[in-house]
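>>> let's see this in three dimensions:
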Amino acid sequence: MAEQVLRIALVAHDAKKEALISWARAWREALSGHHLCGTGTSAGEVMEACPELRVEELLSGPKGGDLQVGARIAARELDALVFFPDPESPHPHEADVQALVRISLLADIPLALNRASADHLAEAMFLVRGQG
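Here you go, the predicted model:
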């Protein structure tokens, strides 16, 4: 039986980009076999840090990238969301951030909001499949 290709979105606020990159580095072997997308600089910085990963670049969050991710979740075109928000800084597109979390909950897709939950999500997605 062929391995299922998962569709995973990677999103991080500026203050959390390094945390997302660190997580992607730790899981790059397992992530490499899946379709990844990410908002603006999140996608670019993950690809720069992990050249073996291809991450489809969407718009930046404030310019509609969060909405693009949310639309894919609503259309059942994503299987999981790894989103590292910065809880210590206000964001001008906070409504978009809240909508992204809300649609993830409504669509009942796995959602990781920090390194610990992202590691658990990755373990569930990849180790069970023998990819970790």
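>>> rest of the way, CA atoms for contacts and neighbours
Will do.
>>> tell me the secondary structure at Glu56.
Secondary structure state of Glu56, per DSSP: H, G, I helix; E, B strand; the rest coil, is strand.
>>> same question, Arg102
helix.
>>> tell me, how many residues neighbour it?
By the criterion of other Cα atoms under 10 Å, Arg102 has 13 neighbours.
>>> do the one 3 residues further on as well
Burial measure for Leu105: 13 neighbouring residues, criterion other Cα under 10 Å.
>>> before we go on, could you also do this sequence so I can check it against the first one:
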Amino acid sequence: MNIALIAHDKKKDDLVKFVLAYRDTFAKHTLYATGTTGLRIQESTGLKVHRFQSGPLGGDQEIGAMIAKNQMDLVFFFRDPLTAQPHEPDVSALIRLCDVYSVPLATNMGTGEVLIRGLEKGDIDWRNLYRNKHC
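A predicted model of the protein is given here:
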């Protein structure tokens, strides 16, 4: 499956720790990330990550384009709800696209835990059928 990894600055450490904790699961999938987040994950885990631009420079939109083409299956976007983001419209658009294309989205570690456990059990496999039907 194609998995996007995105984190606001104050949540990057949390996402890196999360990917480290579930490294073996993430290693079985194709990973995509925005610039700095992807670099930090690569350096910390040794996993291959396809890196886009940083979020404010268009990385969120690049991932959004994959969602719109039904090429993304799961998104982990650890958001910082307490800090204003200058690219908030891009963030909102990405979340909206996940809803439009039925792409599971975790915006925090709690939901991330549920989704990663579901991924491990095969609960997200329906995305393969959905993607093939709608592409």
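>>> helices or strands next to the helix or strand in which Leu119 of structure 2 is found in the packing?
Assignment of secondary structure by DSSP states H and E places Leu119 of structure 2 within helix 109-121. For helix 109-121 of structure 2, the elements it packs on are helix 12-21, judged by 3 or more Cα pairs under 8 Å, 6 or more residues apart in numbering; DSSP states H and E.
>>> contacts for the helix it packs on, please.
5-7, 26, 37, 40-41, 44-45, 78, 109 (Cα atoms under 8 Å, 6 or more residues apart in numbering).
>>> about what we covered before: residue range for the helix holding Leu119 of structure 2 in structure 1?
Mapping helix 109-121 of structure 2 onto structure 1 (TM-score structural alignment) gives residues 115-127.
>>> got the buried residues for the helix holding Leu119 of structure 2?
109, 112, 115-116, 119 (16 or more other Cα atoms under 10 Å).
>>> mean deviation, that helix versus structure 1?
Once fitted to structure 1, helix 109-121 of structure 2 is off its aligned match by 0.8 Å on average (mean Cα distance after the TM-score superposition for structure 1).
>>> how far out from the middle of the chain is the helix or strand following that helix?
For helix 109-121 of structure 2, the following helix or strand on the C-terminal side (DSSP H and E) is helix 126-134. Counting by Cα atoms, centre = their mean, to the nearest Å, helix 126-134 of structure 2 is centred 18 Å from the centre of its parent chain.
>>> list the buried ones in helix 126-134 of structure 2?
Across helix 126-134 of structure 2, burial judged by 16+ other Cα under 10 Å covers 127, 131.
>>> likewise for stretch 75-83 of structure 1?
Buried positions in stretch 75-83 of structure 1, judged by neighbour count with 16+ other Cα under 10 Å: 78-83.
>>> ok, now stretch 45-64 of structure 2?
Buried residues in stretch 45-64 of structure 2, counted by 16+ other Cα under 10 Å: 45, 47-49, 51-56, 58-64.
>>> what sits up against it?
With contacts defined as Cα under 8 Å, 6+ apart, stretch 45-64 of structure 2 is touched by 4, 19-20, 23, 27, 30-39, 41-42, 72, 86-87, 90-91, 93-94, 97.
>>> which residue in structure 1 aligns with Leu15 of structure 2?
So, by TM-score structural alignment, Leu15 of structure 2 is matched to Leu20.
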